[in-house]
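Undergrad: sharing a sequence plus its predicted fold:
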Amino acid sequence: MPDRFEVRIGEYESTRLGIEQLTPRDVDRLGALQARGCLTLAADRTGWRLKADATVGVLVLDRVRLVVEPKFAIPGRQLMSWLAYALGTPIATTARRWATGPDGYADLVAAALLEECEKLVREGLRRDYVRRQSLEPVLRGRLDAAAQATLRYGQLDRLYVRAFVRETDIWDNRVLGSALRVALTLTADSDLARDLHGIAGAFPPAATPNAALGALDRTQYTRLNARYRAAHTWARLLLRGGGVTDLLTDRGTSAGGLLLAMPALWEAVVRRLGTEAAAFLGGHALPSGGRTGITVRGDLGNNSAFRPDLLLSLPVPDTADHVLLPVDAKYKRYDRHGVGAGDVHQLLTYCAGYAASDTPSAVIVHPRPGGYTRRTLQVRGPRGGLGTIHVLGIDTHARPERATEWVRTALP
């Protein structure tokens, strides 16, 4: 990887770049990321002003290597535990490379992919039958009569044949080969780069990263390739540049960057925490759209909707009834300041739409490094209570399993 000028900023922070530091291709890429809400790029008389939003990771440009650091300091192993938890992917218990380093998420995800690929190589890569055409001295498979007549002009000393050959050059392995090569362009750690380069030779690459992504979207897992699921999850994250369908972004970015949208990642964590906590109590998650959605009609323009990040159906003790509990994930430092008026209004709308009329309640779940907290907001009007909002601060230094216990005990 050629030497690039490294720029480090934090979430919501900004920096200045000289006019010569960004090429026209860089400006186009940053403009596409701005359209997705990842960052803001503005030109001035002397250069560029670049501001990060709630996005962290690494972006490798032509002349600049941009590192966006998270506002919540999380050790590397814990970070991977939470990311794997959100993705529903098991992680190796002996991930030796997951120490928090100066390169942040990009090296951590690359190391996770490396661990899974090394495991697959040790177990033996999956092989399948692939149709091949070759020129052979004897008939193997089926004779390609058209090729024999047009290319050999009737000569029979060598035959054009079509046969199925069992080999590792299949899509399950190609997507990993492509992802390993993308990871090589992102990492700045020499030891990690050496290991990635060494293992990449065992995996055939796809023609393009887009072809690999298309194959991942079409992949169906069976008992034959189920062991590839974890490696494919990390490969998808790298190939999409941080975007994962239905998790972080719809499309992600092109190869050359790994940017994670932290609010969407936290929403995925909270959805799984709440779903597992509700299941322990005999409840389950419900879709918050369609017939169970809160809609606004009759205004100018299109109809709008209020959708909580998670809607739980919980059993009422000693009855056959269930109550609905809306849960909203907030990627905010509500351990340092009070809940904003806009969020209170939003949660009261959820209370009115979903909760029981006699005990309307909702839950906010926010990250809090350094310990678990719980507080309750009572919202009252002249005629009585309007709703109860439970505010849970989940310790991001703890294990996800421990966080599930906190959420379960806090469910009203």
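TA: It's in. Numbering: from 1, shown residues only.
Undergrad: could you use CA atoms for every contact and neighbour count after this?
TA: Will do.
Undergrad: do a quick rundown of the helices in the stretch 151-300 of the chain.
TA: Using DSSP state H, counting those that start in this stretch, the helices found in the stretch 151-300 of the chain span residues 171-186, 190-200, 209-218, 229-239, 262-280.
Undergrad: closest one to residue 136 among those?
TA: helix 171-186 (26.3 Å; C-alpha to C-alpha).
Undergrad: show me what counts as buried in the longest strand along the chain.
TA: Longest strand of the chain, by residue count under DSSP state E: strand 384-394. Neighbour counts over strand 384-394 (16 or more other C-alpha atoms under 10 Å) mark 386-394 as buried.
Undergrad: among those residues, which one lies nearest to residue 145?
TA: Proximity of these to residue 145 (C-alpha to C-alpha) peaks at residue 394, which lies at 68.1 Å.
Undergrad: the closest one contacts residue 375, doesn't it?
TA: No: here residue 394 does not reach residue 375: they are 12.0 Å apart, not a contact under C-alpha atoms under 8 Å.
Undergrad: follow-up on the earlier one: now the helices of the stretch 151-300 of the chain as TSV including mean neighbour count?
TA: What follows is the helices of the stretch 151-300 of the chain, written out as TSV (neighbours: other C-alpha atoms under 10 Å):
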stretch	mean neighbour count
helix 171-186	24
helix 190-200	16
helix 209-218	17
helix 229-239	24
helix 262-280	20
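Undergrad: which of these sits closest to residue 156?
TA: Comparing those by C-alpha to C-alpha, helix 171-186 comes nearest, at 34.9 Å.
Undergrad: next, the angle helix 209-218 makes with the closest one.
TA: Between helix 171-186 and helix 209-218, the angle comes out at 130 degrees (axes from the mean of the first three to the mean of the last three C-alpha atoms, to 10 degrees).
Undergrad: try it against this one:
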Amino acid sequence: MNRIREQQTTLLDFPLTEADLWKFDDPTLSKYFTPRPTAKGMTLKVNKVVGLLKLDNADLVIEPKIPVSGDMLLHWLHYATNKDHPISSQKRRWDTDGAYFPDMAVEALLDECRTLLRDQLRKDYQPSNTVEPAIRGRLDLTRQATHRYGMLDRLHVRTFDRTAQIWENEVCGAALQHAAKTAANPQLRQQARQLAVKFPSCTTEAARTALARSWHNRLNLRYRAAHAWAEVVLRAGGVSDLFLPRTLVGDSHLMVIEKVWERVVHRMAGSATKIDGVKIHRSHHTATFTPDALVGQLPVDAKWKDYDQRSVTREDIHQLLTYAHAYQPDSPRAVIVHPSTKPTAKHTIDVKHLGRRVAAVDVISVDVAVPPAENSALLQTLLPH
């Protein structure tokens, strides 16, 4: 297993195949991957995605440019989709040596599925059409007349039987089967295979559809954590748009970290759900710029940048000035929120012209080692009121 860091150019110690290069040429993927031949060999630069990249000759684990544990990335993922993270209530000991978040999600899925089996899988009444030697349930007169007319020992009946073949269990079975094929760790693949046979299953696409429509009530609430992990393993439901499309990357598991950070900041700031963007009219078209969060009329923009090590760029200052004057024209102000490996802190950039302050940009660094729910309370105290 090779490990590389996001936004670093890495010299690969294995050849890229034509299929790999063809994949990287796709217009969508070319934004995230830049392979380049050099005198020493092929290099690869990865931008704004993290996770597991499966190539023909090797698997690459891509880690964030800002050190974030796989555990914390999973916290972010569920927090970003407005779900209580299923590991927040209990400390897990990850058994997967050196695993990154894709395999950690598989490990958690296995744990939750074992718990479901231990407590017995939920059953519910499902309709079924069968042929029986005696009436059980309700006689299907139409089928009997057209298929078994006069055969009194072969009766078409419609029954409602309690069965484990329900969507809650099928989703888990499909996720386990998928994990058995895609997990990087061979032990996890074997464990997933052994566990999958104990669950009813459905196709992967049917499971993704079920997760997109899923609901939980008092009858199936104990499945919520398993389904949350199944979403990550299958890249389905509320997390689907935070991963690169399966049609492009196949069994690779690549999270668009910039999108995740924007969603996390949006929720941490307590932002309004709907934000009307700033429209800029040009001669032939109109462009719209929208901040990642809006707290009252205070624009907040999430930047997946290491602003602990360098100054805020002029481009970002210009963008925030646009927001500040659009949303707070009387006293222009805007906020940048960026990740940090240091305790959460704040400083202010005064933008001046001819000695007069024309706007203020507050720069808030958020400690990535602290769960987002805890950071939210601190962030909201640092936001100007």
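TA: Everything's here; your move. Note that the structure is predicted; figures quoted are calculated from it, not measured.
Undergrad: so after superposing, what's the score?
TA: The TM-score (TM-score structural alignment, normalised by the length of structure 2) is 0.86; 381 aligned residues with a C-alpha RMSD of 3.2 Å.
Undergrad: quick one on the thing from earlier: so how far is the longest strand of structure 1 off the chain centroid?
TA: 29 Å (C-alpha atoms, centre = their mean, to the nearest Å).
Undergrad: neighbouring contacts of it?
TA: The contact list for strand 384-394 of structure 1, computed with C-alpha atoms under 8 Å, 6 or more residues apart in numbering, reads 334-335, 347-348, 351, 359-369, 371-380, 403, 406-407, 410.
Undergrad: check which element follows it along the chain.
TA: Per DSSP states H and E, the first helix or strand lying C-terminal to strand 384-394 of structure 1 is helix 400-410.
Undergrad: quick check: that following helix compared with structure 2, mean distance?
TA: Compared with structure 2 after fitting, helix 400-410 of structure 1 deviates on average by 2.3 Å (mean C-alpha distance after the TM-score superposition for structure 1).
Undergrad: helices or strands next to that helix in the packing?
TA: With contacts defined as 3 or more C-alpha pairs under 8 Å, 6 or more residues apart in numbering; DSSP states H and E, helix 400-410 of structure 1 has these neighbours: helix 76-87, helix 262-280, strand 384-394.
Undergrad: got the buried residues for it?
TA: Judged by neighbour count (16+ other C-alpha under 10 Å), helix 400-410 of structure 1 contains these buried residues: 400, 403-404, 406-408.
Undergrad: would you reformat those as a markdown table and include distance to residue 61 of structure 1?
TA: Shown next, in a markdown table, are the buried residues of helix 400-410 of structure 1 (distance: C-alpha to C-alpha, whole Å):
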| residue | distance to residue 61 of structure 1 |
| --- | --- |
| 400 | 35 |
| 403 | 38 |
| 404 | 39 |
| 406 | 42 |
| 407 | 41 |
| 408 | 44 |
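Undergrad: what's the most distant pair in those?
TA: 400 and 408 (12.4 Å).
Undergrad: tally of neighbours for the corresponding residue of structure 2 for residue 399 of structure 1?
TA: Using TM-score structural alignment, the equivalent of residue 399 of structure 1 in structure 2 is residue 371. By other C-alpha atoms under 10 Å, 16 other residues sit near residue 371 of structure 2.
Undergrad: residue 371 of structure 2 against residue 75, yeah?
TA: Yes: Residue 371 of structure 2 is within contact range of residue 75, at 6.9 Å (criterion: C-alpha under 8 Å).
Undergrad: can you find the partner of residue 69 of structure 1 in structure 2?
TA: Here residue 69 of structure 1 is matched to residue 63 in structure 2, going by TM-score structural alignment.
Undergrad: which non-adjacent residue is nearest its match?
TA: residue 5 (4.8 Å; C-alpha to C-alpha, 6 or more residues apart in numbering).
Undergrad: roughly how far apart are that neighbour and residue 76 of structure 2?
TA: According to C-alpha to C-alpha, to the nearest Å, residue 5 of structure 2 and residue 76 of structure 2 sit 19 Å apart.
Undergrad: who has more neighbours out of the two?
TA: In terms of neighbours (other C-alpha under 10 Å), residue 76 is the more surrounded of residue 5 of structure 2 and residue 76; the figures are 24 against 20.
Undergrad: if we can go back for a sec, nearest to residue 53 of structure 1, of the helices of the stretch 151-300 of structure 1?
TA: Nearest to residue 53 of structure 1 among the helices of the stretch 151-300 of structure 1 is helix 262-280; the distance by C-alpha to C-alpha comes to 9.4 Å.
Undergrad: how far off centre is the closest one?
TA: Taking mean C-alpha positions (C-alpha atoms, centre = their mean), helix 262-280 of structure 1 and its chain are 14 Å apart.
Undergrad: what's the answer for stretch 165-185 of structure 2, then?
TA: Remark: stretch 165-185 of structure 2 is offset 17 Å from the chain centroid, using C-alpha atoms, centre = their mean.
Undergrad: strands along the stretch 251-400 of structure 1, start to end?
TA: For the stretch 251-400 of structure 1, applying DSSP state E, counting those that start in this stretch gives strands covering 257-261, 284-286, 294-296, 304-306, 310-315, 322-329, 361-367, 373-381, 384-394.
Undergrad: nearest to residue 149 of structure 1, of those?
TA: That would be strand 257-261 among the strands of the stretch 251-400 of structure 1, by C-alpha to C-alpha, at 50.0 Å.
Undergrad: in structure 2, what stretch matches the closest one?
TA: Taking TM-score structural alignment, strand 257-261 of structure 1 hits residues 252-256 over in structure 2.
Undergrad: ok so, going back, list just the nearest of the buried residues of strand 384-394 of structure 1 to residue 93 of structure 1.
TA: The closest of the buried residues of strand 384-394 of structure 1 to residue 93 of structure 1 turns out to be residue 394 (C-alpha to C-alpha; 22.6 Å).
Undergrad: which ones are touching the equivalent of residue 126 of structure 2 over in structure 1?
TA: Using TM-score structural alignment, the equivalent of residue 126 of structure 2 in structure 1 is residue 130. For residue 130 of structure 1, the contacting residues are 164-167, 169-170, by C-alpha under 8 Å, 6+ apart.
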